[in-house]
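A.B. asks: Got a predicted structure here, sequence first:
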Amino acid sequence: MKIYWKPRRNLYVCLEHFPFTKTDLLGWWYPVLIFTPDLSTTGYVVNPQIGAATYNFIHHKAVGISIFVLGMMLATSLCNWQA
């Protein structure tokens, strides 16, 4: 399990870092955004069931990957549209 776990985690870190190489953001934004408090836990203010549902939905890897792919597709189509 450890052999499988480490490369997968390294892939996630690369996927997190990749968008920052394509933007004009300064380098210090990367650790700030990684370590900021998680806003998806605000659902716990309502009740534990809502909090757990929002937290699990936001942290599902498919949601993050889908948002990443959609953003890359939109950025590509917008660049092609303006040219």
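C.D. replies: Done, it's in.

A.B. asks: alpha carbons only for contacts and neighbour counts from here, please
C.D. replies: OK.

A.B. asks: what's the helix or strand for the most centrally placed residue in the chain?
C.D. replies: Most central in the chain under CA atoms, centre = their mean is Gly64, positioned 4.9 Å from the mean C-alpha point. Using DSSP states H and E, Gly64 sits in helix 61-82.

A.B. asks: next up, a second structure to put side by side with the first:
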Amino acid sequence: MKAQLKLEYAAFLVLGIYGFAQTGYSWWWFAGLFLAPDISMLGYTVNNKAGAFCYNLFHHFGVAVAVYLVGIILSLPYLQMAGAILFSHSAFDRILGYGLKYPDSFQHTHLGKIGKKTE
């Protein structure tokens, strides 16, 4: 099942890259902003609950799709760009095994436990 999920997330990554290509922005924007959603991990400096909320907000496929669609509806290519990058980044994280976070710890994700002390 893990391999099947990784293939699905790889297809999502390709879809996100395609979505970015539709914006007409330079690929430097994609490369430069690809890791930007990880800034949301700063929420963990407050506590685990705030960290999980911030992380999940910036790594949720639904939020990424909504941002992209709002960009299309309002003819705002920079929102399309942001949505495509959020979507691509989230798919890439899922390929690596980083899922949405539960509020008890960063290591507890919807895809299972991550980190060195997982069982």
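C.D. replies: Everything's here; your move. Just so you know, these numbers come straight off a predicted model, no measurement behind them.

A.B. asks: distance between the helix holding Gly64 of structure 1 and the chain's centre?
C.D. replies: 13 Å (CA atoms, centre = their mean, to the nearest Å).

A.B. asks: can you check stretch 11-21 of structure 2 too?
C.D. replies: That offset, for stretch 11-21 of structure 2, works out to 12 Å (CA atoms, centre = their mean).

A.B. asks: quick one: it to structure 1 mean distance?
C.D. replies: When structure 1 is overlaid, stretch 11-21 of structure 2 sits 2.7 Å from its aligned residues on average, using mean CA distance after the TM-score superposition for structure 1.

A.B. asks: which outside residues touch that stretch?
C.D. replies: Stretch 11-21 of structure 2 is contacted from outside by Phe30, Gln80, Met81, Ala84, Ile85, Phe87, Ser88, His89, Ala91, Phe92, using CA atoms under 8 Å, 6 or more residues apart in numbering.

A.B. asks: One more pass at 10 Å, please.
C.D. replies: The contact list for stretch 11-21 of structure 2 (CA atoms under 10 Å, 6 or more residues apart in numbering) reads 5-10, 22, 26-27, 29-30, 61, 64-65, 68, 77-78, 80-95.

A.B. asks: what do you get for stretch 27-44 of structure 2?
C.D. replies: Counting by CA under 10 Å, 6+ apart, 17, 20-21, 48-59, 81-82, 84-90, 92-93, 103, 105-106 sit against stretch 27-44 of structure 2.

A.B. asks: gap between Ala66 of structure 2 and Ala10 of structure 2?
C.D. replies: 20 Å (CA to CA, to the nearest Å).
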